[in-house]
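>>> Provided below for reference: sequence and predicted model.
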Amino acid sequence: MRDFHLPGRSATFATNGMCATSHPLAAKAAIDILQQGGNAMDAAIAGAVLLGICEPQMTGIGGDCFVLFTKPGEDQIHALNGSGRAPKAADAAALRAQGHATIPLNSAHAVTIPGAMDAFCQLSDDHGRLGLDTLLAPAIHYADQGIPVAPRVAHDWPTAGKMLQGHGLRHFMPSGTPPKPGEMFRAPGQAEVLRRIAKDGRAAFYEGEIAEDMLATLNAMGGAHRAEDFAAQRCDYTTPVSGAYKGANLVEHPPNGQGATAILLLNILKHFDIAAMDPFGAERVHIEAEATKLAYDARNRFIADPAHTTRLDHMLAPETAAKLAALIDPNKAMAAAKPLSEAVHRDTIYITVVDRDRMAVSLIYSIFHGFGSGIASEKFGILLQNRGAGFTLEEGHPNELAGGKRPMHTIIPGMLTEAGRVTTPFGVMGGSYQSTGHARFVSNLRDFGLGPQAAIDAPRAFADPTGLKLERGYGTDVAQALADKGHEVITDPDAIGGAQAIQIHASGVLEGGSDPRKDGCALGY
């Protein structure tokens, strides 16, 4: 139990249904959908689309999503890949010939076809109850009427807003200055897009006037996108991957997401007595940092479009983890993994919903960097992701940019099972941090017996190519001990990531946790 003398957040408990996400209005919308007779899939879609209005720097209908879910009364976990592809005419050799070593972040070359809206339409048709007109109504309302900008969103806007350009500035920063907390943000163009989708389904987005609006903007900026690229976009049902850790089973979305990296990381950590360490001490941070460097090096080599990922079995094999664990020196830091082509980012939303039938949905939805590519369509203001920057231009690499290919993705939904029963849908936002965040969350639960809220609240560290980022929740003694081991310790002014989780107890009680690093909450009824 937490110390009630100190600032903090209690877990949320309920029995009928629950949502945990990063904005309270989206959590409320999801619960409203459940109370209208919708199921967890309906609620997750409604909340996710609204989050694109609540947190436009993080996500939107010009982005991608990945989903893990169960069906009512079942414990089998299903996966859906809602990520988009590079246009058929995309050409890594042409970009190399122009002198590019990486894909320019705010260029049309970085824009892949948005996949999330196709996924939401498919999931609503296959697994929802209420229909898109009901699910999109909350987002349409707030896009039309406006939404007060929340504190964390206002904090992110000045930095993320530097990516905005052309029509992106006009739609997302019309005054020329970032909004302050409580100021209103409106997106009437997106409201019209959602009204048309509610009426005519996915074709309203991927064909006709809306697609033409996106195409005209991209082509004017040198993009190779064509109408057939949008019309051909389709999501795919896939088979999850999983790995055991101390009585729990971590279930992840398969490539092109980086979920396998979290499993590899936990497989490495099994070789150390993490539970005997100080949960917030330097020894644990060091071992996790070293395991992260090794696991992310494997990620950067192997994770790519599913048709081009050929070493997944090797990545998940126990022997691979054992060999990597043997490389870790408990007293000395190694060099960081070679960076991927992506620039540092921490921009994503995550939502999880569990309903009265214990259908569970774990959904993550993003435009990649803050305000994505910064490019918005002229008429409707659809902000386009720059997920293509997740490709590499290295010739022959499995993740090399090519037409019709999906890039390596950092966004990953997660679920935990125990003895075959789904116990915890969860997700950790924060760009590349997400695999480390998944492993850290699972370790907090299994090694130290923390509940979901305490596991989320706990301080975070992340070893990336720039150094070892350390939240201020760690003491100066921990920072010094890590520096003594050779880490380049960085105290980042921004918190690391954000997490949401719902634990489904055997008693039937739902326990929700929501990250105080964000504006949201866990809400149940």
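Perfect, I can see it now.
>>> use CA for all of it now, contacts and neighbours both
Noted.
>>> can you tell me the centre-most residue of the protein?
Note on the chain: the residue nearest the mean C-alpha position is residue 411, at 3.5 Å, using Cα atoms, centre = their mean.
>>> separation between it and residue 310?
20 Å (Cα to Cα, to the nearest Å).
>>> please enumerate the helices of the stretch 351-500 of the chain.
Taking DSSP state H, counting those that start in this stretch as the test, the helices found in the stretch 351-500 of the chain are 433-448, 452-457, 476-484.
>>> before we move on, what about the stretch 101-250 of the chain?
Using DSSP H, counting those that start in this stretch, the helices found in the stretch 101-250 of the chain span residues 116-127, 132-135, 137-145, 151-160, 167-172, 188-200, 203-206, 208-220, 227-231.
>>> the structure to be compared is supplied as follows:
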Amino acid sequence: MAEKPVIGTKTMVVSPHYLASAAGARILGKGGNAFDAAVAVSATLAVVYPHMTGLGGDSFWLTYSTEEARVRAYNGSGRSGYGVRRSCYAGEGAIPRRGIRSAITVPGMVDSWDAMLSKYGRLTLAEVLEPAIGYAQSGFPLSPDQRNNTLFAGATLSAEASAIYMPGGVAVSAGSRFQQTQLATTLRTLAAGGRDAFYKGKIAEDICDYMLAAGGYLTRDDFADHQGDWVEPIHAEYHGHKVYQVPPNSQGFTGLMSLNILEHFNFGEIEHGSYEYYHLLVEALKLSFRDRDRVLTDPDFSTIPLVQLLDKNYAGQLASTISMQKAAQLTSQPIGSDTAYAAVVDEEGNAVSFIQSLYFEFGSGVVAGNTGILLQNRGSFFSLDPNHINTLEPHKRSFHTLMPAMACREGKPVILYGTQGGEGQPQTQTLLLTRMLHYGMNPQTAVSEPRFVWGRTWGEPTQELKVEGRVADEVLADLAGAGHIVRKVEAYDGSVGHAHAISIDDNGYRSGGTDPRCDGAAIGW
């Protein structure tokens, strides 16, 4: 059954938490544009979805300005510290996934807020941070998702983090008022001092002094030298649409490769929800993952052959290797999945598709002293193998899962889409786009329909294909018969991520869809 999207004639905001969506709507209502509203959403998510994202993490952005009439990308990911090198972990098999020694990359998200507002915004940073500061100081109803993640990861939290998220050693119950007064103070300092307060001023000093005392590696110089980058987005043509992604160190090209492969198949002959539909998408994605794992890292440290990877002839070669009767036996590496995607379109047609993360739930598990800031553990994904493409080196960006998407037709945005979930991001994005373009689904239906996620997760040795239980049993049986290691999960299972989308039709109406698997909302008028 088709689900109804939220329709707006002028604006639309989607995010994984209703208060963040409301914050974006408030900013639009007071005269801000899509860029102002997006920063408000981003900052509010850092408060009301703290297990997924925060000031101590990274973000990636795709933007469309009606004045410029072009899509741009901003890489808001941080680099490892100047003093961080493989020898810091001599005798260890891997970088710790949690703790102060996993927090080795500078947080890039605050810099990206400044980039958005200084280039395109109408309002001040203090104005767009107002909703986030209010929720941090006065509190908000703690979400079921935060409660569940606290129960799952609470044992990994530092003393400072535990005091906030598990006061008295007990996870706060869902619906209870949850306040973060330390974070509110930090946000006020940021609102008053701007970007420099975070990277060169008091906030940087507090974070780095804490890290030094706790045995961490990031220094004031690492923060002071951080700079995100405006970069040219990459794209692929797919059925009359130009689909944009952020270039490496983002895995965005993986989603484009999958679309290029799928272009060689006739979806008019493939029933949605059938064995053929799911099998084909999984096999195309596997092939793109194989190349991703071989080449993806910081492009400043290694040449990434994007021209070859996005070549249509190469996609045809890959497509010819797909068997519709048998699953390819390929492997993937486990990737963190805790992320928050959101999007905004304003009355003028400006559009922002963005995504942010701490990497794991609660990131490193470490709150930097009295700042209230959880530090990301994104750098723990670096390899200690000197021959690995993603090997740890000083001042380097890691392989990054974050990948917001935007599809344009005749030069203007028509679909903004993305999802939580590291390995699942290109998979769910491919599901959403094929559903909307080939089967005419609105954003809410596309998001709500059953999903899958293929690959290995932490602690699981098999390359499972997790499929939601609403998929027909005969389809699951056919997938297993083809060699997929099928695991049936709940009907609306969190393992497939939290996806959101906005579409813009020929009349300019905005349709928004948010994931029933999370606490989000679509707000438009």
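Nice, I can see it. Given the structure is predicted, the values throughout are model-derived calculations rather than measurements.
>>> what does the TM-score come to for these two?
Here the TM-score for the pair of chains, by TM-score structural alignment, normalised by the length of the first structure, is 0.94; 514 aligned residues with a Cα RMSD of 1.6 Å.
>>> who's in contact with the residue nearest to the centre of the first structure?
65, 66, 257, 258, 348, 364, 365, 366, 429, 431, 432, 434 (Cα atoms under 8 Å, 6 or more residues apart in numbering).
>>> that older thread, and the helices of the stretch 101-250 of the first structure as a markdown table, adding distance to residue 388 of the first structure and mean neighbour count?
A markdown table is the format used below for the helices of the stretch 101-250 of the first structure (distance: least, Cα to Cα, whole Å; neighbours: other Cα atoms under 10 Å):
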| stretch | distance to residue 388 of the first structure | mean neighbour count |
| --- | --- | --- |
| helix 116-127 | 15 | 21 |
| helix 132-135 | 28 | 21 |
| helix 137-145 | 27 | 20 |
| helix 151-160 | 18 | 18 |
| helix 167-172 | 18 | 22 |
| helix 188-200 | 23 | 19 |
| helix 203-206 | 19 | 20 |
| helix 208-220 | 13 | 17 |
| helix 227-231 | 14 | 18 |
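>>> of those, which is nearest residue 492 of the first structure?
Closest to residue 492 of the first structure of the helices of the stretch 101-250 of the first structure is helix 151-160 (Cα to Cα; 14.1 Å).
>>> which part of the second structure matches the closest one?
Here helix 151-160 of the first structure aligns to the second structure at residues 144-153, judged by TM-score structural alignment.
>>> now the matching stretch, how far from the centre of its chain.
In terms of Cα atoms, centre = their mean, to the nearest Å, the centre of stretch 144-153 of the second structure is set 19 Å apart from its chain centre.
>>> separation between the counterpart of residue 217 of the first structure in the second structure and residue 152 of the second structure?
Matched by TM-score structural alignment, residue 217 of the first structure corresponds to residue 210 in the second structure. Using Cα to Cα, residue 210 of the second structure is found at 26 Å from residue 152 of the second structure.
>>> what's the answer for residue 454 of the second structure, then?
Residue 454 of the second structure sits at a distance of 22 Å from residue 152 of the second structure (criterion: Cα to Cα).
>>> neighbouring contacts of stretch 278-291 of the first structure?
Outside stretch 278-291 of the first structure, the residues within contact range by Cα under 8 Å, 6+ apart are 265, 268-269, 274, 277, 324-325, 328, 330, 333-334, 444, 448, 459, 461-463, 468, 474, 478-479, 481-482.
>>> need the buried ones from the residues you listed selected in PyMOL.
A single PyMOL command is used to select the members of the contacts of stretch 278-291 of the first structure judged buried by 16 or more other Cα atoms under 10 Å:
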select buried, resi 265+268+269+274+324+325+328+333+334+444+448+459+461+462+463+468+474+478+479+481+482
